[in-house]
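Asker: My questions concern the predicted model and sequence given below.
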Amino acid sequence: MMRRIWRHLKRDPLALACVLLLLLLALAGTLAPWLAPHDPLLVSWRDKFQGISLTYPLGTDHLGRCVLSRLLFGIRTTLFSALFAMTLTLAIGTLLGAIAGYFRGRVDGALMRLCDVMLSFPGEVMIFALVGIMGPGLENIVLAMVLVKWAWYARMVRGIVLQYSDCHYIQFARLAGGSPWYIFRRHLLPVTAAELVVLATTDSGAVILLLSALSFIGLGVQPPVAEWGAMLGEARSVLMIHPQQMLPAGLAIVATVAACNYLGDSLRDMLDVAGRRDSQHSG
């Protein structure tokens, strides 16, 4: 699958640029303590609203804090937290969906009824409600996202497992004494991985946007922690006199979400072409 994705990326320069952008952001977030020119939490009233200079490459905010330093450390809070939430969601959804699709019966019925309950409410509304109940904070946001989103992935994985679990090579693996975990890891997971990668890539952009929105309205990451949505919320109070304060964090969010969405759409097109080609060969 990775070779297929790499061949597709070489034919789509814009998708490859999106991958490079996300990798550079991840690298910059990892190396933030060494790349940041200043302490992102250091307040200096004398230096507030400084313009672009060698000392402050992106200027300073209303508290005199280095905007570039906060932007770099914000990668850890925004991007890494979104990736962590997606990883947990994929792990839980894949495991429960595989269990439901493989064992069927009462286990499948119970898990799917639970999924029906979770999917009967709009996801964003549920996340806002859970965060409102549990209180603001990064941990509560991640927990709320995982609790709401796992059901969608579980239902999708279950459908794929049901589609392939009666294939001849799966039946042969059962007769040969393969354990359910071996069969899923060896035979079923590869056919679900491609679709999971596409959906998770696109959904990561939505998670980043939602995390930033919650921080923007005060339900997410709390000051003085550096986070892109929180930086936008702080800049909102000086929008009329210093509108440039909105640009660094706003552009970072737009670029990251756009990269995730375009990359997901590009990979989906790759799967659609591969699926049509397989259908023509089988026909």
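Answerer: Okay, I see it. Numbering: from 1, shown residues only.
Asker: CA atoms for contacts and neighbours, from now on please.
Answerer: Fine.
Asker: after the strand or helix carrying L196, next one along is what?
Answerer: With secondary structure defined by DSSP states H and E, L196 is part of helix 189-216. If you walk from helix 189-216 toward the C-terminus, the next helix or strand you reach (DSSP H and E) is helix 228-236.
Asker: buried stuff in that following helix?
Answerer: Residues of helix 228-236 classed as buried by neighbour count (16 or more other Cα atoms under 10 Å): W228, G229, A230, M231, L232, G233, E234, A235.
Asker: re earlier: show me which residues of the helix holding L196 are buried.
Answerer: Buried residues in helix 189-216, defined by neighbour count with 16+ other Cα under 10 Å: 189, 191-192, 194-196, 198-216.
Asker: What are the contacting residues of stretch 68-88?
Answerer: With Cα atoms under 8 Å, 6 or more residues apart in numbering as the contact definition, stretch 68-88 has outside contacts at 25-26, 28-30, 32-33, 35-41, 56-59, 142-143, 145-146, 200, 204, 207-208, 211-212, 226-228, 248-249.
Asker: where along the stretch 1-150 of the chain do the helices fall?
Answerer: Remark: helices of the stretch 1-150 of the chain, listed N- to C-terminal, are 2-11, 13-30, 32-35, 67-75, 81-103, 105-119, 123-134, 138-164; assignment by DSSP state H, counting those that start in this stretch.
Asker: which residues does L25 contact?
Answerer: Taking Cα under 8 Å, 6+ apart as the criterion, L25 is in contact with I75.
Asker: returning to that earlier point: need the winner for burial among the helices of the stretch 1-150 of the chain.
Answerer: Mean neighbour count (mean count of other Cα atoms under 10 Å) peaks for helix 67-75 among the helices of the stretch 1-150 of the chain, with a mean of 25.
Asker: and that helix with helix 13-30, angle?
Answerer: For helix 67-75 and helix 13-30, the angle between their directions (axes from the mean of the first three to the mean of the last three Cα atoms, to 10 degrees) works out to 100 degrees.
Asker: what's the spacing between helix 67-75 and its chain's center?
Answerer: Taking Cα atoms, centre = their mean, to the nearest Å, the mean C-alpha location of helix 67-75 is offset from the chain mean by 19 Å.
Asker: Pull the contacting residues for the most centrally placed residue in the chain.
Answerer: By Cα atoms, centre = their mean, the chain has its centre lying nearest to S204, at 2.3 Å. S204 makes contact with A82, L83, M86, V257, C260, according to Cα under 8 Å, 6+ apart.
Asker: isn't G229 right up against G218?
Answerer: No. Proximity of G229 to G218 does not meet the contact threshold set by Cα atoms under 8 Å, at 9.3 Å.
Asker: can you state the direction angle for the helix holding L196 and helix 228-236?
Answerer: Here helix 189-216 runs at 20 degrees with respect to helix 228-236, directions being taken by the same axes, to 10 degrees.
Asker: that older thread, for the helices of the stretch 1-150 of the chain, which one sits closest to G51?
Answerer: Among these, the nearest to G51 by Cα to Cα is helix 67-75 (10.4 Å).
Asker: what angle sits between that closest one and helix 81-103?
Answerer: For helix 67-75 and helix 81-103, the angle between their directions (the same axes, to 10 degrees) works out to 10 degrees.
Asker: adding another structure so you can compare the two:
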Amino acid sequence: MNISSEPPVVRESMVRTPPEKRAGRLRLRGARLAGFLLLMLRNPLTAIGSAIVLMLMLVAIFAPWIATHDPLAQDLANALQAPGAAHWFGSDEFGRDVFSRLVYGSRITLYIVALVSVTVGPIGLLLGVVAGYYGGVVDTVLMRITDIFISFPSLVLALAFVAALGPGLEHVVIAITLTAWPPIARLARAETLSLRHADFVSAVKLQGASSLRILLHHIVPLCLPSVIIRITMNMAGIILTAAGLGFLGLGAQPPDPEWGAMISAGRRYMMECWWLVTIPGLAILINSLAFNFLGDGLRDILDPRTE
């Protein structure tokens, strides 16, 4: 048995230490993130939408330090006060500070938007990808179920679910989730139909890859950009649906400060105390537009077909 005494050939890539590789990957990711943010800032509407969404998140996180009053504290002696130095956005019929209730209401709004979004994304993506890839009976059954949900207006369907489950914030999240996944499933299915017969999928099949591996490693990553865009644009609808349910008294229950419920309570004094309806209404409008602007910007960046 001959044992060569020559030293092994050591390539440059073999002597690189793992920390150096990690640092290189981090630099690459940082450069990509910087380029992504630069593209976002080039579009004025996208920049405005991103700034408003970021502001909403900061207000929700730092609400105890931003609010000037306890949002639940009643002061009947100062009820229905107009906006001024004591109450920046006025006070409601119980003397509660509208600005503080608006600030704490952002927490409820962001909670609903975040929880619904992280739930409907995987559900819609999974059902759409499975239906589009396997086709046949699986596709027919899943898409007919999707059609049933899509055939009803989302607010009406959410209202029916909340009426069955009962009022409450958690039930609102469940109801909106059950109405928000069908468009995402439709989109994921359409993306999968355009990919399942692609050459790279056929090549992976010839290599013996399983259907699960093809879906998880090849189909799903290519569907993610479109799904993320759709979820972002759906957030505006989630805000409006949550506000509608709150207006009807089916969302967060009193005395919790929820924007839709604030409008509902203030409509009785709308003619004399305009701020009770106008200010929370503007908050709903501005944040809904912000998510739409953000979604449009993400579409321009992530979807090459918009070029």
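Answerer: The structure has been received and is ready for your questions. This one's a predicted model, so the numbers in the text were calculated from it and none came from an experiment.
Asker: ok so, going back, which of the contacts of S204 of structure 1 still touch in structure 2?
Answerer: Using both residues aligned by TM-score structural alignment, their matches' Cα atoms under 8 Å, structure 2 keeps these contacts from those: A82, M86, V257, C260.
Asker: hang on, isn't the third one packed against G205?
Answerer: What it means is V257 of structure 1. Yes. Shown here, V257 of structure 1 and G205 form a contact pair, counting by Cα under 8 Å, at 4.4 Å.
Asker: helix/strand/coil for V238 of structure 1?
Answerer: Assigned by DSSP: H, G, I helix; E, B strand; the rest coil, the conformation of V238 of structure 1 is coil.
Asker: what do we get in structure 2 for it?
Answerer: Residue pairing (TM-score structural alignment): V238 of structure 1 is matched to Y269 of structure 2.
Asker: residues touching that match, list them.
Answerer: Going by Cα under 8 Å, 6+ apart, the list of residues near Y269 of structure 2 reads L276.
Asker: any idea what L76 of structure 2 aligns with in structure 1?
Answerer: Using TM-score structural alignment as the criterion, the counterpart of L76 of structure 2 in structure 1 is W45.
Asker: now swap in F247 of structure 2 and tell me
Answerer: Taking TM-score structural alignment, F247 of structure 2 has F216 as its aligned residue in structure 1.
Asker: Spit out the contact partners of that match.
Answerer: Each residue near F216 of structure 1 by Cα under 8 Å, 6+ apart is listed here: G229, A230, M231, L232, G233.
Asker: what does V198 of structure 1 give?
Answerer: G264, D265, L267, R268.
Asker: contacting residues around the residue mapped onto A32 of structure 1 from structure 2?
Answerer: For A32 of structure 1, the equivalent position in structure 2 is taken to be A63, counting by TM-score structural alignment. By Cα under 8 Å, 6+ apart, the contact set of A63 of structure 2 is V103, Y104, R107.
Asker: Compare those with structure 1 and list the overlap.
Answerer: Shared contacts between this structure and structure 1 among those (both residues aligned by TM-score structural alignment, their matches' Cα under 8 Å) comprise V103, Y104.
Asker: Trace G159 of structure 1 over to structure 2, please.
Answerer: G159 of structure 1 maps onto A190 of structure 2 when the alignment is built from TM-score structural alignment.
Asker: Find the nearest non-adjacent residue to that match, please.
Answerer: Here the nearest residue to A190 of structure 2 in space, its sequence neighbours aside, is G132; by Cα to Cα, 6 or more residues apart in numbering that works out to 6.9 Å.
Asker: is it true that that neighbour touches D139?
Answerer: Yes. Counting by Cα under 8 Å, D139 is a contact partner of G132 of structure 2 at 6.4 Å.
Asker: where do the contact lists of those two overlap?
Answerer: By Cα under 8 Å, 6+ apart, no residue touches both G132 of structure 2 and D139.
Asker: circling back to that earlier point, quick check: the farthest pair among the contacts of S204 of structure 1?
Answerer: Farthest pair in these, by Cα to Cα: M86 and V257, 14.3 Å.
Asker: Trace the residue nearest to the centre of structure 1 over to structure 2, please.
Answerer: Using TM-score structural alignment, the partner of S204 of structure 1 in structure 2 is M235.
Asker: on that earlier part again, of the contacts of F216 of structure 1, which stay in contact in structure 2?
Answerer: Mapped onto structure 2 and checked by both residues aligned by TM-score structural alignment, their matches' Cα under 8 Å, the contacts of F216 of structure 1 keep the contacts G229, A230, M231, L232, G233.
Asker: Can you spell out the matching residue range in structure 2 for stretch 117-135 of structure 1?
Answerer: Counting by TM-score structural alignment, stretch 117-135 of structure 1 corresponds to 148-166 in structure 2.
Asker: which residues are contacting that stretch?
Answerer: 171-172, 175-176, 178-180, 182-183, 241, 244-245, 250.
Asker: go again using 10 Å as the cut-off
Answerer: For stretch 148-166 of structure 2, the surrounding residues in contact (Cα atoms under 10 Å, 6 or more residues apart in numbering) are 143-144, 167-183, 186, 237-238, 240-242, 244-245, 248, 250-251.
Asker: Find the nearest non-adjacent residue to whichever residue in structure 2 pairs up with N261 of structure 1, please.
Answerer: When the two structures are superposed using TM-score structural alignment, N261 of structure 1 falls opposite N292 in structure 2. With Cα to Cα, 6+ apart as the measure, M233 is the residue that lies nearest to N292 of structure 2, at 5.2 Å, once sequence neighbours are left out.
Asker: got it, and L245 of structure 2?
Answerer: Closest to L245 of structure 2 by Cα to Cα, 6+ apart is G251, at 5.5 Å.
Asker: wait, what's in contact with that neighbour?
Answerer: The neighbours of G251 of structure 2, taking Cα under 10 Å, 6+ apart as the test, are 108, 162, 166-173, 242-245, 258, 260-261.
Asker: returning to what we had before: from the contacts of F216 of structure 1, which is closest to G64 of structure 1?
Answerer: Out of these, the one with the shortest distance to G64 of structure 1 is M231. That distance is 13.1 Å, counting by Cα to Cα.
Asker: got the buried residues for the top helix by length along structure 1?
Answerer: Counting residues, the longest helix in structure 1 under DSSP state H turns out to be helix 247-282. Of the residues in helix 247-282 of structure 1, those buried under the neighbour-count criterion (16+ other Cα under 10 Å) are 248-249, 252-253, 255-268, 270-271.
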